[in-house]
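> What would the 3D arrangement of this be:
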Amino acid sequence: MNLQEIIHRLETIYQQTDYNGSYALVTADKILAKKNYGFAKFKEKQLFTEATQSCIGSVTKQFTGTACMILHEQGKLNLEMPVVAFFPDLLIPKAITVKHLLTMSSGLPDYPTELFLNSLKKIKEQRPELNEKLQEFYAEFATAEQISFNKLKTIITTKPMDFQVGTRVSYSNTNYYLLGLIIEKVSGLSFEKFVTQKILSPLSMVKTSFATQNSIARSYRNIDNELHEFPNTYQLLSADGCMVSTINDLSKWLQAVLKGEILSPESWDQVFNLYLKEYNCGWMKLGDWFYHGGQYLGFYCEIFLHRKAGLGKVMLYNREATSELDQYSMDERSNWRNLIRDWSFSQN
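You can find the predicted model right below:
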């Protein structure tokens, strides 16, 4: 298949699965494809475009991880430094290092999970007439608001460790919340200012920002054939998931990673040397692609990178498909990634 046929296959998958958002496919120096589908705001019929600002959720962690590596290159942040050196009153094992946070191997519990479960329990007690999907919809609001460091400390100190430090990898937003604070302590700047100065400005990512309420798009979930809009009254500001961006800006980010910009070649190799072959600096593996997804109140972002094939792909969308369509889409897009990877290898 030629490139246009492969791109047509992807766009057919999106049409068949009622995709609502934007995507881009890039090499280090070219945009191979870019397309927009549906609405940023359904009631207003405002189109979703390549410049639509939308929450990227946990893809924020790639910028947090890169910021830590910048400080490491500058000699300001030792990745083997115990986390308690930055937070003396935080009752966690002294063995947990910055590296354990970056690689999701600290064993610290995931604070949004605790917030969600507590909220879901209350909603089930207060609104027993709602079906399970609606109860979960409302419970998710509890994970969307910024929590204080004191509240985070309470969660950490009242919940047991998930596992012994460094023995395995398990996803926990708590790790990257703490990394954001460490970046501020080490750099003397806010997380927003440091990432803007060192990453966003050099890459001309001018539409990327650091508060979820900056999203122009609204987010939606289909429940029992009815479209429910998430409220835009919540504000997340922490380094585990606060950022808002566009397909244009995220394309620039992927191209910068493919070119090896921002960090040294040695640091990029370190980033993609996943701990226990599972996670590092906001990247994991899905097949032979490096990957990360983000989710925040119905907003979704997915980033894929194949270093050897020299390809990157990013998706931003603001409405969930049904579970059946979503599974079909994931399966078909996985097959499609094999096609585009093989095409790229055939060009060299």
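> contacts, neighbours, all on C-alpha from now
OK.
> Please, where are all the strands along this protein?
Along the chain, counting by DSSP state E, strands occupy 21-26, 31-37, 39-41, 46-47, 54-55, 220-223, 226-229, 244-245, 284-286, 289-296, 299-306, 311-317.
> I would like the residues contacting the fourth one, please.
With contacts defined as Cα atoms under 8 Å, 6 or more residues apart in numbering, strand 46-47 is touched by 37-41.
> Neighbour-wise, which one of those leads?
Highest neighbour count within the contacts of strand 46-47, by other Cα atoms under 10 Å: residue 40, with 27 neighbours.
> Helices along the chain, start to end?
3-16, 60-73, 98-102, 111-126, 132-139, 149-158, 173-187, 191-195, 247-259, 265-271, 323-346 (DSSP state H).
> Only the buried residues of the last one, if you could.
Going back to what we said before, that points to helix 323-346. 329, 333, 336-337, 339-341, 343-344 (16 or more other Cα atoms under 10 Å).
> out of the helices of the chain, deepest packed?
Mean neighbour count (mean count of other Cα atoms under 10 Å) peaks for helix 98-102 among the helices of the chain, with a mean of 25.
> quick revisit: please convert the strands of the chain to CSV, extending it with distance to residue 113.
Output for those, formatted as CSV (distance: least, Cα to Cα, whole Å):
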stretch, distance to residue 113
strand 21-26, 27
strand 31-37, 31
strand 39-41, 28
strand 46-47, 33
strand 54-55, 19
strand 220-223, 19
strand 226-229, 22
strand 244-245, 22
strand 284-286, 20
strand 289-296, 13
strand 299-306, 18
strand 311-317, 23
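> and of those strands, who's closest to residue 133?
Closest of the strands of the chain to residue 133 is strand 220-223, at 6.9 Å (criterion: Cα to Cα).
> before we go on, could you also do this sequence so I can check it against the first one:
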Amino acid sequence: MRKTVGLLTIIASFISNGMVFGQQKLDAYFEHLFKNRKFMGSVAVSYHDSIIYSKSVGYADVDAERKIDGNTKFRIASITKTFTAVLVLKAVEEQKLHLDDKLSLYYPEVKNAAKISIEQMLNHRSGIFNFTEKPGEDQWQQHPHTEQEFVDFFVNEPASFEPGTSYAYSNTNYALLGFILEKIYHKSYAELLDEKICQPLHLVNTYYSFEVDSAKDEALSYNIQDRYIRNSRVNFSNHPGSGGIASNAVDLNKFLFALFNGKLISPGSLAKMLPMDKGEYGLGIEKLSFNSPEGFGHSGRLENYISDYWYFPKENLGIVTLANATNIDTDDIGVVLVKYAYGSMPELPDFNNVPGLSHEVFDSIRGTYYLEQPKSTITISSDGRNLVFQDSRSGQDFVPFEYDGNNAFHFGDIKLQFFPAKREVELEQDGIKVTYKSGTR
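From the prediction side, this is the model:
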């Protein structure tokens, strides 16, 4: 209790005394990230039902030079699952559904359907195959599909385990839950989201739709190389209930405050959602991996839309980070924003530094390298702690490499050997070596 009261006192004092200075320091931090091509997106911090900080940097549409602002929407990917879990629990409260109902009531063709409960789907203990891990899914998801086509896509894949015996994150659970909600209400997921969450909370920038629409001020997704490269286009008909919502940082903070303060579901339903142990997944919500302050969250990633929320119920403190291009760990941004709420100002990371290398050596190996066949690029930079490797192909995450000496680095069993004089880098994985060159496309 003393910790909670102490934090509330710090926050209240900071809001009244340090807000302007704090905002200036945070603004400089985010401008520094954008200038160094580390982050494009929006963030917001809420205290109770008020936004105490928000900031947007970068471009929603690079080619059109349309800048991100407070109204720009982002695809929030798997944060959609928290919304879906709320809709399912509202259906339980309305007695249209029970947590122990079996999947066989709706999809008897799914393996183990007669053993799988709605609750096991919500907490990823169903054993249902994750459709996003099926080979060819990257191309498949770029096209619209019906509910039956979605089911046909994964239904013959093996179950991961017997229901209730283990845990494995599976997007299929929530995609099916989205379809089940449509069946029991005889309405589309988009209509249910709007009727039961967005309208009551006045979330004017939150909705579900199949395709990204620049005309609605939605941010496009980019990979960071020597330029911003537009990612492939996902059709979100393949992600009902699992990853298709668009929103912004302010709306998400409003949603979180409402959820944790009894404005969407009952305290009993919220208690069912919340896991007890660090890192554990509850019903659409994960327990954060640190204990002080105690918090809950969810993250999402689709293409290079990377989204995170953290919420600290005792403090009524919300942190939201939404990106459409990044090659820095967004957890670092979350920590900076939490510290801001405590009155601590950020330092500007040194992106010209890799431990073990001089600035001169790092300057000689950083930059973008090209491969002719198959055509691709990789970009080498720093996150202030490690050398960062970013592949240009869609869906490829940035990777921090450790220094081994003599211009060699590794990440797991992947090795990089730089040849600064030739401006080349050799990548070795699974015994295969590929050489990328600088200066030619």
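> Structural similarity score between the chains, please.
Aligned and superposed, the two chains score 0.81 in TM-score terms (TM-score structural alignment, normalised by the length of the first structure); 315 aligned residues with a Cα RMSD of 2.7 Å.
> So for residue 97 of the first structure, which of the strands of the first structure sits nearest?
Evaluated with Cα to Cα, the strands of the first structure place strand 284-286 nearest to residue 97 of the first structure, the distance being 19.6 Å.
> other SSEs contacting that closest one?
Here strand 284-286 of the first structure touches strand 289-296, going by 3 or more Cα pairs under 8 Å, 6 or more residues apart in numbering; DSSP states H and E.
> could you check the angle helix 60-73 makes with the strand it packs on?
120 degrees (axes from the mean of the first three to the mean of the last three Cα atoms, to 10 degrees).
> sorry, back to before: just put the helices of the first structure in JSON lines and tack on distance to residue 210 of the first structure.
Output for the helices of the first structure, formatted as JSON lines (distance: least, Cα to Cα, whole Å):
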{"stretch": "helix 3-16", "distance to residue 210 of the first structure": "29"}
{"stretch": "helix 60-73", "distance to residue 210 of the first structure": "9"}
{"stretch": "helix 98-102", "distance to residue 210 of the first structure": "20"}
{"stretch": "helix 111-126", "distance to residue 210 of the first structure": "19"}
{"stretch": "helix 132-139", "distance to residue 210 of the first structure": "24"}
{"stretch": "helix 149-158", "distance to residue 210 of the first structure": "18"}
{"stretch": "helix 173-187", "distance to residue 210 of the first structure": "12"}
{"stretch": "helix 191-195", "distance to residue 210 of the first structure": "6"}
{"stretch": "helix 247-259", "distance to residue 210 of the first structure": "14"}
{"stretch": "helix 265-271", "distance to residue 210 of the first structure": "23"}
{"stretch": "helix 323-346", "distance to residue 210 of the first structure": "28"}
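> Which among those is found nearest to residue 164 of the first structure?
Per Cα to Cα, nearest to residue 164 of the first structure of these: helix 98-102, 11.2 Å.
> okay, and that closest one goes to which residues in the second structure?
Residues 118-122 of the second structure are matched to helix 98-102 of the first structure when aligned by TM-score structural alignment.
> Can you name the residues in contact with that stretch?
With contact meaning Cα under 8 Å, 6+ apart, stretch 118-122 of the second structure is reached by 85, 98-103, 126, 163-164, 173-174, 177, 282-284.
> Neighbour-wise, give me the winner out of the residues you listed.
Ranking these using other Cα under 10 Å puts residue 126 first, with 31 neighbours.
> wait, it sits on residue 169?
No - if you go by Cα atoms under 8 Å, residue 126 of the second structure and residue 169 don't touch, sitting 9.4 Å apart.
> Identify the residues contacting the nearest residue to residue 119 of the first structure once chain neighbours are set aside.
Nearest non-adjacent residue to residue 119 of the first structure, counting by Cα to Cα, 6 or more residues apart in numbering: residue 139, 5.1 Å away. Residues near residue 139 of the first structure by Cα under 8 Å, 6+ apart: 116-117, 119-120, 123.
> and residue 158 of the second structure, how far is that from residue 94 of the second structure?
Distance, residue 158 of the second structure to residue 94 of the second structure, by Cα to Cα, to the nearest Å: 34 Å.
> Residue 148 of the first structure - how many residues pack around it?
Using other Cα under 10 Å, residue 148 of the first structure is surrounded by 10 other residues.
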